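A.B. asks: from the sequence below, what's the structure:
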Amino acid sequence: MCQDSTLRAVCVAGPSDSGKTSLVEELVSRLGADGRVATVKSIHHEVEIDTPGTDTHRHRTAGAETVVGITPELTFDIATRGKRNPHEPDGDALLESDDREIRALSRGLERLARRGYDTVLVEGFAQSPLPTILVGERDPSAVGGPVIGRGDDSIDDLVGTIRSLEGLEFSHAGTPTDETDC
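C.D. replies: Next comes the predicted model:
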């Protein structure tokens, strides 16, 4: 059963090839000692993450809104609602926004909160209102959230700052959920 939860979420923003992914890798490694860590990556182009012809691909193209695949080592889910077609706001969103991309991010964060993650590192989504670590040459006015650090800060300082953040609260009361959302 899903429960109310809090979630620390931090955006890592900067231009391409500035070191965002390397920083996320290091932060995940360090923050994993504190609890469950997930990541969200903004991808600006279409990619096929499900091999055409596989059973999961066939399920999705037949019309399933969500397909869950379970292998001996991994579990994954593929949902048909990306940045172009996110769920409509339901008044209980973590990040209120009229922007489709931010609504899609909010829904992803809500799912991760329901699944009991403690921290989510978001690579990209620079216009989100989340606390942000800037990497590379980027003006702080180019991001939507408060700047809490820079990519060249010490990893210890960044981890300490993330650990001290107040979590986003998400109440699941009145929100339809099922086992795949928990």
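A.B. asks: C-alpha only now, for contacts and for neighbours.
C.D. replies: OK.
A.B. asks: just give me how far stretch 118-133 sits from the chain centre.
C.D. replies: 8 Å (Cα atoms, centre = their mean, to the nearest Å).
A.B. asks: ah, wrong one, I meant stretch 75-87
C.D. replies: That offset, for stretch 75-87, works out to 12 Å (Cα atoms, centre = their mean).
A.B. asks: another for comparison:
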Amino acid sequence: MCQGSRLRVVCLAGPSDAGKTSLVERLVPRLAETGRVATVKSIHHDIEIDTPGTDTHRHRTAGAETVVGVTPALTFEVTTRGKRNPPDPDDAESLLESDDPEIRALTSSLERLARCGYDTVIVEGFADAPLPTVLVGDRDASAVGGTVVGRGDDPIDELVETIRGLDKLDASTDIAEHPSDEPTE
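C.D. replies: The predicted structure follows:
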């Protein structure tokens, strides 16, 4: 049962093809050595992640807001509430403070992951989020919404320790309520 409420969150921000996903692939196994890790990826264009004609796709197109598929090896969830129409907040105070639907959608996802007991979440994209941020590529610190805590070309051991040392957030309040500090290098 999902019931946790605090998790460590770090954002990876940089231009396309800067190496964000490659860095995620290097960070996840290292961070997973000491706890549960989830990732959230910002996608800026519509994609179809459920094969048309399958039962789960048919459930969704029939009008289900959320469809959960359980296979022998994987469980997946498809929800119709993305960036354009994020879900209602769990805590009205936390999400309604942000008018940005992208940040509201991210906050809702982080709340769900926190309730499920994840320890660390790596967010790829969402550069405007007021989260501790690792800059990847030639992104400037002034172009992100959070405090810069590292760079993608820092040694992996240093990045892992930096992330492990981040304060855990109360996902239902900290993300939306606290404006970011001035980004620093």
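A.B. asks: what TM-score do the two superposed chains give?
C.D. replies: Between these two chains, after superposing, the TM-score reads 0.89 (TM-score structural alignment, normalised by the length of the first structure); 172 aligned residues with a Cα RMSD of 1.7 Å.
A.B. asks: contact partners of stretch 120-133 of the second structure?
C.D. replies: By Cα atoms under 8 Å, 6 or more residues apart in numbering, the surrounding residues in contact with stretch 120-133 of the second structure are 7-14, 20-21, 24, 31, 35-43, 102-103, 110, 143-150, 175-176, 178-181.
A.B. asks: am I right that residue 120 of the first structure is in a strand?
C.D. replies: Yes - using DSSP: H, G, I helix; E, B strand; the rest coil, the assignment for residue 120 of the first structure is a strand.
A.B. asks: and the strands in the second structure, which stretches?
C.D. replies: Counting by DSSP state E, one finds strands in the second structure at the ranges 6-13, 37-41, 66-70, 75-79, 120-124, 133-135, 148-151, 169-170.
A.B. asks: of these, which is nearest residue 158 of the second structure?
C.D. replies: Of all these, strand 148-151 sits nearest to residue 158 of the second structure, with 8.7 Å by Cα to Cα.
A.B. asks: average offset between that closest one and the first structure?
C.D. replies: Mean deviation of strand 148-151 of the second structure relative to the first structure after superposition (mean Cα distance after the TM-score superposition for the first structure): 0.2 Å.
A.B. asks: what's the single longest helix in the second structure?
C.D. replies: As assigned by DSSP state H, the longest helix anywhere in the second structure is helix 101-115.
A.B. asks: measure the nearest residue to residue 26 of the second structure once chain neighbours are set aside to residue 109 of the second structure for me?
C.D. replies: Take residue 26 of the second structure and drop its neighbours on the chain: the residue closest to it by Cα to Cα, 6 or more residues apart in numbering is residue 156, 7.7 Å away. Per Cα to Cα, to the nearest Å, residue 156 of the second structure is found 26 Å from residue 109 of the second structure.
A.B. asks: which residue lies farthest from the center of the second structure?
C.D. replies: In the second structure, the residue that sits farthest from the middle, by Cα atoms, centre = their mean, is residue 53; the gap is 29.2 Å.
A.B. asks: mean shift between the longest helix of the second structure and the first structure?
C.D. replies: Mean deviation for helix 101-115 of the second structure: 0.5 Å (mean Cα distance after the TM-score superposition for the first structure).
A.B. asks: for that helix, packing partners?
C.D. replies: strand 6-13, strand 37-41, helix 92-95, helix 174-177 (3 or more Cα pairs under 8 Å, 6 or more residues apart in numbering; DSSP states H and E).
A.B. asks: repeat the analysis, applying 10 Å as the threshold.
C.D. replies: Helix 101-115 of the second structure is packed against strand 6-13, strand 37-41, helix 92-95, strand 120-124, strand 169-170, helix 174-177, with contacts defined by 3 or more Cα pairs under 10 Å, 6 or more residues apart in numbering; DSSP states H and E.
A.B. asks: go through the ones you listed and pick out the most buried.
C.D. replies: Most buried of these, by mean neighbour count (mean count of other Cα atoms under 10 Å): strand 6-13, with a mean of 26.
A.B. asks: ok, back up a step: who touches the residue farthest from the centre of the second structure in this structure?
C.D. replies: 59, 61 (Cα atoms under 10 Å, 6 or more residues apart in numbering).
A.B. asks: returning to that earlier point: closest to residue 134 of the second structure out of the helices and strands packed on helix 101-115 of the second structure?
C.D. replies: strand 6-13 (4.9 Å).
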